[in-house]
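**Q** Quick one: sequence plus predicted model below, questions after.
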Amino acid sequence: MNALWWLALPVLLLPVWWHRRKREQHQAVPLATARFLPRTEPRQTREWRWNDLFLLLVRCLLLACAIAWLADPVMPWRGDTVIVAAGTDPQWADKQAAQAGLAQAERVTLPAARAIGFLRAHEREWRPEARLLVLGDIPMPALVPEFGRRIELRTLAQAPSKDERRVHIVSERAEQWRRVFAAQGVAIDETPGEQTALIVWDRADAPPPSLRAPLWLVTHIAAFPELDKAAQVGGLRYADSPRGRLWHSAAWPPQDVKAARNLLEDWQRLHLGPLAYTAPPRVFAASPAVRAPEPSGALRGILMALLAALFVLERILTHARRR
């Protein structure tokens, strides 16, 4: 629908019409010999004011830029492209590109989570005959994306990163808490530091204000006033505080292996977020029903800057013309 704004180009005739209809009034000045001349009334005459041609040109350019900004023009300039997710095995990527006949194509490296969104937002930048290949550990989107061109996706799942999660425990039942985390390979910090991701506070007194961590497991609500009116989800209370995010459950510490596993699963699900699954390889066929993406791009920003500059220049010239 954006391209329909080009139909408004005839409005460029408005500044020409406005300048054309300007009238210049001639004032009659009495002369001594005026009585010998036929009497005529003062009148207005229409004439082109080409002396302000520059102002006319600026106004036409102002309207043209406004129409172009609304139409959101995009000049297709990209050719065959291979989009590679960051961290992908280079040898595997070279092999897949060669098999697809795109060994000499342009390479674009993006974070895996941004690859599909980047294609959707910049789809119009590729020429109609361009071929696109996406490689790497691309996470499966919630909905199957649709594109206005053919796009091939080849994925390779990477081994999950072994991010070490470090826990600091403050409790009179420290050994019981240690058994909970030891089965999951979580490192225990005797002294909390910048790498500490979780603090277990199993005491009735409040922690020192300087003690901070992204996540807290709290057993006594009285030590944390933020939990008095905290929201609940799945039997857990949670609240954000200057110290970090607080979680509380009356069932802590876990009494058996199943409860300990549930505790760590809640940690993953509610705080770290769900795990991403690799999308299966597939070919996205061109869909004629796909709507154009939202207006965006460097050209649109340039047009907005040019539009603002022309508006300021037009106001200056108009003010100077009236003086």
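**A** Received the coordinates, thanks.
**Q** From now on I want contacts and neighbour counts done on CA atoms only, so please keep to that.
**A** Noted.
**Q** and the longest helix seen in the chain, which residues are buried?
**A** In the chain, taking DSSP state H as the definition, the longest helix is helix 298-322. For helix 298-322, the neighbour count (16 or more other Cα atoms under 10 Å) marks R300, L303, M304, L306, L307, L310, F311, L313, E314, L317 as buried.
**Q** what about versus this one:
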Amino acid sequence: MILSSYPMWWLALPVLLLPVWWHRQKRQRLKAEPLATARFLPAATPEQLRVWQWRDKVLLVLRCLLLLALIAWLAATIFPWRGDTVLVDIGADKAWAEKEIAAAGFGVARRMDLPADVLQWLRQNERDWRPTAKLLIVARADQIAMPPRVPQFSHQLALRTQPPPAAAKKVTPVVRDVALGAPAARSGAWRSLFAAFDSAGTAAVRHTLAAEPSAGTTLIVWDTPDTVPPANWRAPHWWIAAMPAAFPELAKVSTLTINGITLKYADSPRGRLWTSDTFPPRDADAARALYEAWQLLAAAPAPTYATASQTFAAARNTPSAITDAKPATWLALALLALFMIERILTHARRH
């Protein structure tokens, strides 16, 4: 299998029609000899008839194979041709970008628009650059995420990132809907608990309490003794503080202890059911421990950190290989052999 680095070369396949056209034409020279008796015949303009026929079929096939091998070799072979290059983020401040480019000594280098996921793109296309070429990336800080590992390149790469504006970004709070199924005598403690959660937590998370769940409800608190919750109530999580007998799934529970809080949970068609002897918390210490335990259970997305300005030295001797690619050396040898055979047959035909 040949993996083409430059598949556009395969568009040159129509070139194979040239030897076909060449061999279809009659290229035999006819030698005319004057006859003595021809002077008694009326003069006539000589006519030449072009006859289309296949000639030298073996040589034709050989030349077609020669062109095909040449196209395949060009499509699979890598020719580093790029020199010093600057990859510029079009959204970056132009004055700042020009200053950084001049300071890095890339004033006359060729420029390219910054591709998406530039570090990964460079690892895949680094073979296009000559061994002595250097690269410079000029971009905004939030356009290049910090990779989990220090990337390694075969060329020296300088990264210059524009710091974000001084004004802090406005954080949009994440609202978590909570359905509170509790009578008035018990709801006060739960409302105080979630108010404390909002005060102790970050400004990016806020809880809203409602009497019934909605499509966006993430938690249902059930603290109504001697009452079974409606069958249509659904949520990813339930806190069961009263009437656990109404939930037969709690007969077989798993136990988890976090931050001194013992939690029992079981999965059900209505959501994951949680219960604990600490529901609802009876003092501030218990509420704080429950909050910290619940935060440890919550799956928070890992933040994306911007890559700071830095320079990556050439850490690899050779560019990264093309995945699943096989060397094109055999194509070069086949091309040379076909060329030699074609020359030998052409010489033999002439003599």
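**A** It's in. No experiment lies behind these values; they were computed from the predicted model shown.
**Q** Which residues does the longest helix of the first structure contact?
**A** Helix 298-322 of the first structure is contacted from outside by 52, 55, 58-59, 61-62, 65-66, 68-69, 72-74, using Cα atoms under 8 Å, 6 or more residues apart in numbering.
**Q** Export the buried residues of helix 298-322 of the first structure to TSV and append columns for distance to L143 of the first structure.
**A** Converted to TSV, those look like this (distance: Cα to Cα, whole Å):
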residue	distance to L143 of the first structure
R300	29
L303	34
M304	33
L306	38
L307	38
L310	43
F311	43
L313	48
E314	48
L317	53
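**Q** among those residues, which two are most distant?
**A** Between any two of the buried residues of helix 298-322 of the first structure, the greatest separation by Cα to Cα is 25.6 Å, found for R300 and L317.
**Q** still on that earlier bit, could you pick out the buried ones from the contacts of helix 298-322 of the first structure?
**A** By neighbour count, with 16+ other Cα under 10 Å, those hold L55, V58, R59, L61, L62, C65, A66, A68, W69, D72, P73, V74 as buried.
**Q** As CSV, those residues with distance to A239 of the first structure would be great.
**A** Compiled in CSV, those are given as follows (distance: Cα to Cα, whole Å):
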residue, distance to A239 of the first structure
L55, 61
V58, 57
R59, 57
L61, 55
L62, 53
C65, 50
A66, 48
A68, 49
W69, 45
D72, 44
P73, 47
V74, 46
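**Q** which among those residues gets closest to E294 of the first structure?
**A** For those, the nearest to E294 of the first structure is D72 (9.2 Å; Cα to Cα).
**Q** For that closest one, list the residues it contacts.
**A** D72 of the first structure neighbours (Cα under 8 Å, 6+ apart): N2, A3, P295, S296, R300.
**Q** What distance do you get for it to T196 of the first structure?
**A** 48 Å (Cα to Cα, to the nearest Å).
**Q** Equivalent analysis for F224 of the first structure, please.
**A** Taking Cα to Cα as the measure, F224 of the first structure falls 20 Å from T196 of the first structure.
**Q** Would you state the helices of the first structure in chain order?
**A** Counting by DSSP H, the helices of the first structure are 13-20, 53-71, 90-99, 115-121, 174-182, 257-266, 298-322.
**Q** Any chance of a markdown table for these, columns distance to P145 of the first structure?
**A** Listed next are the helices of the first structure as a markdown table, based on distance: least, Cα to Cα, whole Å:
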| stretch | distance to P145 of the first structure |
| --- | --- |
| helix 13-20 | 43 |
| helix 53-71 | 25 |
| helix 90-99 | 22 |
| helix 115-121 | 8 |
| helix 174-182 | 40 |
| helix 257-266 | 30 |
| helix 298-322 | 24 |
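**Q** on that earlier part again, now do the longest helix of the first structure and helix 53-71, the angle between them.
**A** Going by axes from the mean of the first three to the mean of the last three Cα atoms, to 10 degrees, helix 298-322 of the first structure is angled at 150 degrees with respect to helix 53-71.
**Q** Which residue in the second structure aligns with R154 of the first structure?
**A** Residue mapping for R154 of the first structure onto the second structure gives R160, with TM-score structural alignment as the criterion.
**Q** what number of residues lie near the closest residue to A332 of the second structure other than its chain neighbours?
**A** Spatial nearest neighbour of A332 of the second structure, chain neighbours left out: W73 (6.6 Å); criterion: Cα to Cα, 6 or more residues apart in numbering. A count of nearby residues for W73 of the second structure, using other Cα atoms under 10 Å, gives 21.
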